[in-house]
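# Below: sequence and its predicted model.
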Amino acid sequence: MTHRTRRALVLALSVSAAATTLTALAGPAAGVPSAPPALSWRPCAQPGGPTDQECADLPVPLDYRDPDGPQLTLAVSRLRSEHPEARRGTLLVIPGGPGGSGVRRLTQQGKALRGQLGGAYDIVSLDPRGVGGSTRATCGLPAEDRHLVTLRAWPAPDGGIGENVARARRTAEACARNGGAVLRGLTTANEVRDIDRFRRALGEARLSAYGVSYGTYVGAVYAQKYPERTDRWVMDSNDDPDPRRVARRWLENMARGAEDRFPDFAAWAADPARAPEGLRLAGRPEDVRPLFLALAAELDRAPRETTTKGVPLTGNRLRQAMQLALYNDASFDGLALLMRQAGDPKATPVLPPDLAGPLSDEDAAAVMAVVCNDVRWPTSVAAHERAVAEHRVRYPLTAGMPVNIGPCSFWKDRPAEKPTRITDDGPSNILMIQNRRDPATPHVGALRMRAALGDRARLVTVERGGHGVYLGTGNACGDRTVTTFLLTGQRPERDVTCPDA
C-alpha cells in the first residue's frame, strides 16, 4: 500500500459513453487481444526527474473477455539504458497503492535506480487503469467524503460506527451509480493483464520487476499467472496474500504495524537532540505513547481550529497524521510539531497537506475500487462493531479503524473472479526485502507471503522501521543485496537479516 495521497492531473476518459454500459467485466480472458500497436514515445521529463524520461499511451481492453472491443488508455513511461552495450533486459517498476502512479514513481526514483544498475536495464513503468494519466473513473462523491480521514473509517470518539455505516453505504451507492464499466474494471487481475500487454508492446519475452507495497502483490500475482515471463523479481514491503481476504487483511495488519513502529518515533521524540528544535516531547521514550493517546482523546472531546478554515484538528486527524508519519523517519518532525501545537492552547495547528483537503474524486475512486472489486467483504454491522471494540482495546493507536466498516461492505457488484492463490509453483527467481518494523505492511504479513512462495523466494529482513526499503532508507546491506540480484541474478542462499546501518 502508498503512503501519500495522489492529486494527479485529471484526464478525460478515453472510452466511449456506450462502453460504460457494459456490465460483464474482467473475467478470465475468452480470447487473446490482437498485438498492441507500437508505442509512440515522446519526451515527458518533469522537474527533478531524469531529463530523458519518455512517455507513451498504451491501449488496453476495457474487458479482456472482449479483447478487441472498447479500449482504455494507459500512460506508460520509459528510461532507456544509458549504456546499450551493457543492457540485459527491461525492469518494470510496479507502483504501490492501489492508486499509485508508476509514471510519477519513475520520475522520483529513476535517477537512483540508474545509479545502481549502470545501464543494465531499460526501466519502465505505467499508471494503472484509473490512475494518473491513464483512463480515470469517478464516483461523484461530495468533498466531505473524500478526505483521507473519512475514506479511512475512523470510528466516533466513543467507538460508535453509525456514521461510518451511513458514509460507507452512500459511497458504495454513488460509485455504483456513477462509476460505470471503467470503475468495475479496476482490479488487480486487470492490472496484471495490462502489464503483460505492456510487455508485448515493448517486444520483451520476459520482464524483470521491482514492486513496492501493493505493487508486491501485483508482482506476485503476475509471477503466478505468467511465471515463464518473469526474469529477476524484486518485491519490497510485502503483506499477506491470503486469497480469502486480500486487502481486508492488509488493512487489518496496519494496527499491528503501527504498534511495531511507534516505539521508533517515541525514541526519536524523547531524544535530547530534539530539544533545540522544540520537538522533544518527553524525557523518556515510554512517556511519548501516553502523551499521544491523551492528546488524541482531548481532541476527540474538543477539536481545535487549524489554519485550514473549516477543517479542525480532531483526534482522528491526529491519529491519521501519526499513521502517515510512521512511514518514514523524515516525517517524524512534522508529527512532533503537530503534537506540540495540539497541546499548546495558544497555537493554531497546521495540518499536513494530505489531511488539509479532500482527494480528487478520481483518486478516491481508484483507491477504493480495486480493494472492493478484488474480493467480497463482510456485511454484518454487528460484527464490525465487535471487531472495532476489540481493536480499540488491543491497538489503541489506530482506535479500531483497520477493522471498521467501509464502502466495500455495501459494494453493489460481486467480484468478477476469485483472487489468485500465490503458491510455490514457479521459478525460484524472487527476492523479497522488508523492514522489520513496517507500519503499513508489517513483517508478520511478509512472512506469510514468504511462506506462500516457498523456495521461489528469499527474504531479506532489514532491522529498522519504515515503509519501503530499496534505495529509500540508506541501508547499505539491503541496497547491495537487491542491486547484486538485479545485476547478476545472485541471491542469498537462505533468508538473511541486514543490520540497521
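All right, it came through fine. Numbering: from 1, shown residues only.
# CA atoms for contacts and neighbours, from now on please.
OK.
# Now Gly130. Nearest residue, chain neighbours left out?
Among residues not flanking Gly130 along the chain, Arg136 sits closest, at 4.1 Å (CA to CA, 6 or more residues apart in numbering).
# Tell me which helix or strand that neighbour sits in.
Counting by DSSP states H and E, there is no helix or strand that carries Arg136.
# go on, Ser125?
strand 121-126.
# from the chain's centre, how far out does that strand sit?
What separates the centre of strand 121-126 from the centre of its chain is 19 Å, taken as CA atoms, centre = their mean, to the nearest Å.
# how near is Val221 to Ser237?
Computed as CA to CA, to the nearest Å, the Val221 to Ser237 distance reads 15 Å.
# between those two, which one's more packed in?
Ser237 (32 against 22; other CA atoms under 10 Å).
# Report the separation between the residue nearest to Gly426 when sequence neighbours are not counted and Val192.
Leaving out its chain neighbours, the residue that sits closest to Gly426 by CA to CA, 6+ apart is Pro227, at 5.8 Å. Counting by CA to CA, the separation of Pro227 from Val192 is 12 Å.
# A further structure is provided below for comparison with the first:
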Amino acid sequence: MTRGRGIRRSAALAVALGLGLSGSLVAGPAGADEKEGPSVRWGTCPEDVAAEAAPVVLECGTVPVPKDYADPDGGRIELMISRLASTDPDKRRGTLMLNPGGPGGSGLSQPAFLANRGIPSEVLDTYDVIGMDTRGIGRSAPVACGFTPEGPYFANIPPYAVDDAAVTARAKVVKKVAEQCAERDKDGVLPHLTTANTARDLDRIRAALGEERTSFLGYSYGTALGAAYASMFPERSDHIVLDSNIGDTHLDRDGMRRFALGVEQTFPDFARWAAARHDSYGLGRTSAEVRRTYFTLAERLDEKPVDGFDGGMLRQITFSFLFKEVQYSKLAQLWQTMKSGGDAKGLRTLGARSGPADQGDGTADTPPSLDNQLSVFLAVTCNDVKWPTSVDTYRKGVAEDRARYPMFGAAAANILPCAFWPYARAEKPVAIDDDGPRNILLVQNLRDVPTPHVGGKLLRQKFADRSRLVSVDDSGHGVYVYGDNPCALNTTTRYLVDGKMPKTDAFCPAG
C-alpha cells in the first residue's frame, strides 16, 4: 500500500462516521407484527462479530421490516440485531437500543464495545442492551456504490477546495458518483435509506422484542436517529440519551458546514498539547506557532504533494485525528514527518500505523466496509433533506467558509453527490416534537470536531421542556463511556438507571 492510499483509507474510515450466521439463528415469521408478540429468536452471532465482542458473549437475531413503509406489502428486508441480556431480573427495566453514528456505522458489536470499555454494571443490569446493523449496513440488506480507497470518492467529507475552480472540478466528480450509486442499486434499497425509515425500524424491533417502550443511547448521527424516534413515537420512548448532537433529525448542509466550526474550536487543544512537546515534535513553541505550522504545511503540500499526499489530505487527516486526544501523538508524528520532507518509506510506515482501529468504532479496515459505509452515508444524507443543486451555491459557500473558518471551511462547505442525487425525496425530514414526556438527556462536549457544542444547544431549543442539556468542559467526540469526565458519566448513568433527569441544564467542569 502506498502512503497516499494508506492515508486515504485512514481518512475515509475515520470519518465514515463502526457475514454468515451459525446454525442456531432463526428469524421470526416474515409477517410478524406487534399483535403477534415477540418474534426474535436468539442464537449465536457470526464468527467475526463474536470475535470482535470477546470476551463478552452476544446473542444475535433478525427482524423483518418493510423495504418501503409506503408499500408495506411490497417486499421485506432483514435487519440483524444483537443482545447483551441483563442477568438480574429484579433490576431489569427493559431494552436499551444503541446507535454508534454515521450514518453508516455498524453497531452489532457495540453492546460489547461499551461493556469492554467499562460502562457501569448497573446499566447492564437495568437493560438488555441491543446493538444492530441498521438498514443498508453490514448484515442488514447492505448497499454498495462501488467505492474504493483509490477512487475519486473515498471519504464522507469533501476535499478542501483550494480555489473556485476546485469546486467546479469536484462537481463533475460527485455527479458521476451519484449516477454510479443509482446504476448499482439493483435491489432498489437506496431510496428507502432514510432516518425516518430507520426510526420506524427501531419501533418494529421494539415490538419484536415484546417491549411497550424502549430506551435509546445514540452517538453523533445516532442523536439524529434518536431525536427522530422520540418525535415519531414519543409515548414508546423511555429513557433517551443523545450524545454529541448534530442538532436535528438529519444532517443537512448547515450541519456539514459546522464541521469547520468544530475544527476551529477543537484545534487549540491540540495546539497547546503540541506546543508543550515542541522539543520532541518541533511544531511550534506556542499555540499560535503550531497553527502557523498547519497552514505552512498544507499550503506547501498544495503546491507540491509528497508521495501522493497533498494539502487536502493533510487537512482531512488533521480533522479526523482531532476526534480524541489519544490520537494527538500520531497527528504530531505525521506533521513532523511532513515538515522534515519525510521519504516515501517513512510515510508508508506511518500510514500503516494510522488506521481506523485508533477510532475505537470496530470498523473493519477493508474496502467492502469502506464502500458500504460511504454508500449508506450518502443515501441517508441525500434522501433525508433537499440539497442545493446549483454549483454556484457551493462555490459561494466555500468562498465564505474559507474566510470564516480557514482551517477546514473550504472542505466542509464543498459540494457532495447530494447535489445530483437521482432519487426524489419521499417525505420531509422528521420534525422535532416537543410535545411528549420529559425524557431526553442531551450530552455534549464544549469542543468537538464533527458535532460542536452548538448542536446540543439547537436540539435543546427544539425539544424545549422535553430535554435537558449537560455541557461538558472537555474535548473530543463522544462523552458517555467514550470520554473520561466523572460528572458526565455519573449524570448519564443516574438517568439511565434511576430516571433522574437534571432539574435544569447542567455543566460538568473538566474532570
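Looks like it arrived, so ask away. Keep in mind that this is a model prediction, so the values were computed, not measured.
# hang on, the earlier thing: of Pro227 and Val192 of structure 1, give the one with the bigger neighbour count.
When Pro227 of structure 1 and Val192 are compared for neighbours, Val192 comes out ahead with 20 against 17, by other CA under 10 Å.
# Can you find the partner of that one in structure 2?
Using TM-score structural alignment, the equivalent of Val192 of structure 1 in structure 2 is Ala199.
# Could you do Ser409 of structure 1 as well?
Per TM-score structural alignment, Ser409 of structure 1 is aligned with Ala419.
# equivalent range in structure 1 for the longest helix along structure 2?
Ranked by residue count under DSSP state H, the longest helix found in structure 2 is helix 253-275. Per the alignment by TM-score structural alignment, helix 253-275 of structure 2 matches residues 248-270 in structure 1.
# Show which residues not belonging to that stretch make contact with it.
239-240, 242, 274, 279-289, 323, 326, 329, 332, 336, 371, 377, 395, 397-398, 402-403, 437-442, 445, 465-466 (CA atoms under 8 Å, 6 or more residues apart in numbering).
# Could you do stretch 205-216 of structure 1 as well?
By CA under 8 Å, 6+ apart, stretch 205-216 of structure 1 touches 1-2, 89-98, 199, 218-219, 228-239, 441, 467-468.
# Take these and keep only those in strands.
Counting by DSSP state E, the contacts of stretch 205-216 of structure 1 place 89-94, 230-236 in strands.
# Gly357 of structure 1 versus Val149 of structure 1, what's the distance?
Distance from Val149 of structure 1 to Gly357 of structure 1, by CA to CA: 10 Å.
# quick one, which of those two is more surrounded?
In this view Val149 of structure 1 and Gly357 are compared by other CA under 10 Å, and Val149 has more residues nearby, 23 against 18.
# Does that one belong to a helix, a strand or coil?
State at Val149 of structure 1, reduced to three classes by DSSP: H, G, I helix; E, B strand; the rest coil: helix.
# need the contact list for it.
Contacts of Val149 of structure 1 (CA under 8 Å, 6+ apart): Asn316, Arg317, Gln320, Leu355.
# ok now do the closest residue in space to the first one that isn't next to it in sequence, which residues does it touch?
Spatial nearest neighbour of Asn316 of structure 1, excluding adjacent residues (CA to CA, 6+ apart): Trp154 at 6.5 Å. Contacts here follow CA under 8 Å, 6+ apart; on that basis Trp154 of structure 1 touches Asn164, Asn316, Ala399, Gly400, Met401, Asn404.
# 7 Å instead, please
Asn316, Gly400, Met401 (CA atoms under 7 Å, 6 or more residues apart in numbering).
# Now do the residue nearest to Gly426 of structure 1 against Ser208 of structure 1, distance only.
Distance from Pro227 of structure 1 to Ser208 of structure 1, by CA to CA: 11 Å.
# next one: Pro142 of structure 1
The value you get for Pro142 of structure 1 to Ser208 of structure 1, if CA to CA is used, is 41 Å.
# Centroid-wise, who is the farthest residue in structure 2?
Asp279 (35.4 Å; CA atoms, centre = their mean).
# Could you pull out the helices in the stretch 51-200 of structure 1 for me?
102-117, 148-151, 162-178, 180-184, 188-202 (DSSP state H, counting those that start in this stretch).
# As JSON lines, the ones you listed with distance to Ala457 of structure 1 would be great.
Shown next, in JSON lines, are those (distance: least, CA to CA, whole Å):
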{"stretch": "helix 102-117", "distance to Ala457 of structure 1": "21"}
{"stretch": "helix 148-151", "distance to Ala457 of structure 1": "35"}
{"stretch": "helix 162-178", "distance to Ala457 of structure 1": "38"}
{"stretch": "helix 180-184", "distance to Ala457 of structure 1": "33"}
{"stretch": "helix 188-202", "distance to Ala457 of structure 1": "20"}
